[in-house]
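*Asks:* here is my input; please provide its structure:
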Amino acid sequence: MTVRVLLVSPAMNAALREARFAGDAALDASGVRAAAPAAPHVPEADRAVHGPSERCSRTAEALGLRSSGEPALREWGLGRWSGARLDEVSAREPEGVAAWLADPSAAPHGGESLLDLCARAGTWLDSLQGEVRVLAVAEPSVVRAAVVHALALPPQAFWRLDVAPLTLTELSGRSGRWNLRCGRPLAPAPAG
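*Replies:* This is a model prediction of the structure:
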């Protein structure tokens, strides 16, 4: 049976604006304001879930979804780097950042490696067999990891995928055979 997985990236927050390893940074007022006009454009689904972060749960709420938390969709576990800005970590641990960016198995921060993240997202994605339409509000790193898994891309492709706030990435198919439709904005662009 074909499964359609609708991955919605959460709204903007201060951590994204500051290039911060978010941890569990809250959705701010501007993120809530941006999500409200997108609510009527959220596709229907048989089941809705959201990552456990406050940013994902508040985005789901602002979009008017009745969703449940899904632990497998948690943000990339970046250990001691969580909450710090990328430029701070790069200045403090340049070799660690270089290893993290170059080696998908590296976890110099003490958290998950890129391979671990992709495996976690892939396990969740593959568990959806028998479902029809699942909508998930998930952190951009999880969306990217799911795409890498679904398309059997090399892990380094993760760094080449951009997931903007409040966009929809669609995967359809089943374990071992997925198709991708990426980056559709949830709300039409404002007239300008």
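*Asks:* contacts, neighbours, all on C-alpha from now
*Replies:* OK.
*Asks:* buried set for the helix ranked longest in the chain?
*Replies:* As assigned by DSSP state H, the longest helix anywhere in the chain is helix 114-126. Across helix 114-126, burial judged by 16 or more other Cα atoms under 10 Å covers 114, 115, 116, 117, 118, 119, 120, 121, 122, 124, 125, 126.
*Asks:* so what's the first one closest to, chain neighbours aside?
*Replies:* The reference is to residue 114. In space, residue 114 comes closest to residue 104 once its chain neighbours are excluded; the distance is 4.9 Å by Cα to Cα, 6 or more residues apart in numbering.
*Asks:* count the residues that sit near that neighbour.
*Replies:* For residue 104, the count of nearby residues is 18 (other Cα atoms under 10 Å).
*Asks:* likewise the one 5 residues further on?
*Replies:* The tally of other residues near residue 109 (other Cα under 10 Å) stands at 18.
*Asks:* could you also give me the structure for this second sequence? I'd like to compare it with the first:
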Amino acid sequence: MTVRLTLISPAANEALREVRFDDDGPLDAAGIACAEAVASAVGPSPRAYSSPSPRCRRTAEALGLPSEPVDALAGCAMGRWRGQTLAAVAAAEEAAVSAWLSDPAAAPHGGESLRDLRVRVGGWIDELREGSGRVTAVVEPDVIRAATVHALAAPDSMAWRLDVRPLTAVHLSGRAGRWNLRTGEPLGPRQR
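*Replies:* Coordinates of the predicted model:
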């Protein structure tokens, strides 16, 4: 049986709206309302997971998915940049931000590199066994980028070219070594 993995990006919160490196801030009332409004578009899943962040866990709850937080699906560890806006970091550390954006192995913030994130997330995906059936995970946008790059065996730098909007779904089907991709499905009420 083919694995059918649906990766759902969380609803927006203050950090996302401010283009700030996530600091495990909660999902605010507006984000909860948006997630609840599209919950009918998310079918039940026998196996549901989430990034351990409060934003992803709360989005999964609002979508009606009883999910298990998985450390391997955590967003990229951003070290000393955590909680800061990209604009503030770029103003203070222009060369470091440039290195981070151009070299997937760079981690000038003292956290995790883009490559390390892809390897971690890819390892989790590859552990999904044939016969796993349908799996749903509410995960941070950078986790969706890493999973997509891994599944397509694309260069790590391609992650920067993937735009992941809030409350959208990316579908991977197949198994380790061979995945198919269906991208960018916005969540919304099911059409009858």
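*Asks:* now do the helix or strand following the longest helix of the first structure: distance to the chain's middle.
*Replies:* Later in the chain than helix 114-126 of the first structure, the nearest helix or strand by DSSP states H and E is strand 133-137. The chain centroid and the centroid of strand 133-137 of the first structure are separated by 12 Å under Cα atoms, centre = their mean, to the nearest Å.
*Asks:* run through the neighbouring helices and strands of strand 133-137 of the first structure.
*Replies:* Secondary-structure packing of strand 133-137 of the first structure (3 or more Cα pairs under 8 Å, 6 or more residues apart in numbering; DSSP states H and E): strand 3-8, strand 47-50, helix 54-62.
*Asks:* which of these sits closest to residue 156 of the first structure?
*Replies:* strand 3-8 (20.8 Å; Cα to Cα).
*Asks:* can you list contacts of that closest one?
*Replies:* For strand 3-8 of the first structure, contacts defined as Cα atoms under 8 Å, 6 or more residues apart in numbering pick out 128-138, 143, 166-174.
*Asks:* and the next helix or strand past it?
*Replies:* helix 14-17.
*Asks:* quick one: that following helix aligns where in the second structure?
*Replies:* Mapping helix 14-17 of the first structure onto the second structure (TM-score structural alignment) gives residues 14-17.
*Asks:* now the matching stretch on the first structure. Mean distance?
*Replies:* Its aligned residues in the first structure lie a mean 0.7 Å from stretch 14-17 of the second structure after superposition (mean Cα distance after the TM-score superposition for the first structure).
*Asks:* return the distance of that stretch from the chain's centre.
*Replies:* Counting by Cα atoms, centre = their mean, stretch 14-17 of the second structure is centred 15 Å from the centre of its parent chain.
*Asks:* swap in stretch 131-138 of the first structure?
*Replies:* On Cα atoms, centre = their mean, the centre of stretch 131-138 of the first structure falls 13 Å from that of its chain.
*Asks:* over to stretch 156-171 of the first structure?
*Replies:* The answer for stretch 156-171 of the first structure is 8 Å, by Cα atoms, centre = their mean.
*Asks:* mind checking the SS state of residue 100 of the second structure?
*Replies:* helix (DSSP: H, G, I helix; E, B strand; the rest coil).
*Asks:* what does it align to in the first structure?
*Replies:* Aligned partner of residue 100 of the second structure by TM-score structural alignment: residue 100.
*Asks:* count the neighbours of its match for me.
*Replies:* Neighbour tally, residue 100 of the first structure, other Cα under 10 Å: 17.
*Asks:* go on, the one 10 residues further on?
*Replies:* Close neighbours of residue 110 of the first structure, defined as other Cα under 10 Å, add up to 12.
*Asks:* ok, the residue lying closest to residue 47 of the second structure once chain neighbours are set aside - how many residues close by?
*Replies:* For residue 47 of the second structure, ignoring the flanking residues on the chain, the nearest one in space by Cα to Cα, 6+ apart is residue 135 at 5.0 Å. Using other Cα under 10 Å as the criterion, residue 135 of the second structure is surrounded by 20 other residues.
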